[in-house]
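A.B. asks: Have a look at this prediction, sequence included:
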Amino acid sequence: MVADEFIVTRDEANAVYNNASATQEEVDGVFTRLANAMHMLEFFKGDKTTLKTFIDKVNELKADKYIETTWKN
């Protein structure tokens, strides 16, 4: 669940912040993780109309318009 990830990451960020000997790597890592968790909290619940529109768009995609590795992903 996104909210759980946010809470865990927030707590880890606080621990790194309060750690006077935290490395730059630790700071960067927890910052990125917290920013991602915050971004995920911004998503809104979908509805079937939006879902159907998205499915229709995906179904219209043509493999020959993409390189092979992109298409497989």
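C.D. replies: Structure received. Numbers count the residues shown, from 1 in each chain.
A.B. asks: rest of the way, CA atoms for contacts and neighbours
C.D. replies: OK.
A.B. asks: neighbours around residue 9, how many?
C.D. replies: Using other C-alpha atoms under 10 Å, residue 9 has 21 other residues around it.
A.B. asks: let's bring in a second one:
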Amino acid sequence: TRNNLATWRGRAGDFAGAVAGFEELLPLHVEVLGPKHHDTLTIRNNLAYWRTKAKDETEGVSNRTET
């Protein structure tokens, strides 16, 4: 599924790819299942997780280049 593909992108280190995948999925889930459906909330949670990982990676790189 596209959820799994986005997850595996993130696990492979492609955090931005994972974020992009979940950003594509979220509006589809909201439209089809509704904003409070369990699967929609799971996509929302996964998106937040990979956004955090992507932000941490970006901040880590900028911190290394500042020193």
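C.D. replies: Great, that's in hand. Just so it is clear, the model here is predicted, and its values are computed rather than measured.
A.B. asks: Tell me the spacing between residue 11 of structure 1 and residue 34 of structure 1.
C.D. replies: Applying C-alpha to C-alpha, to the nearest Å, the value for residue 11 of structure 1 to residue 34 of structure 1 is 10 Å.
A.B. asks: Between the two, which has more neighbouring residues?
C.D. replies: Ranked by neighbour count (other C-alpha under 10 Å), residue 11 of structure 1 and residue 34 place residue 34 first, with 21 against 14.
A.B. asks: Looking for the alignment partner of the more buried one in structure 2.
C.D. replies: The equivalent of residue 34 of structure 1 in structure 2 is residue 47 (alignment by TM-score structural alignment).
A.B. asks: Tell me which helix or strand that match sits in.
C.D. replies: helix 38-66 (DSSP states H and E).
A.B. asks: And that helix, what's buried?
C.D. replies: Residues 40, 41, 43, 44, 46, 47, 49, 50, 51, 53, 54 are the ones in helix 38-66 of structure 2 that count as buried (16 or more other C-alpha atoms under 10 Å).
A.B. asks: give the contact list for the nearest residue to the fourth one once chain neighbours are set aside.
C.D. replies: The one in question is residue 44 of structure 2. Nearest non-adjacent residue to residue 44 of structure 2, counting by C-alpha to C-alpha, 6 or more residues apart in numbering: residue 26, 6.6 Å away. By C-alpha atoms under 8 Å, 6 or more residues apart in numbering, the contact set of residue 26 of structure 2 is 40, 43, 44.
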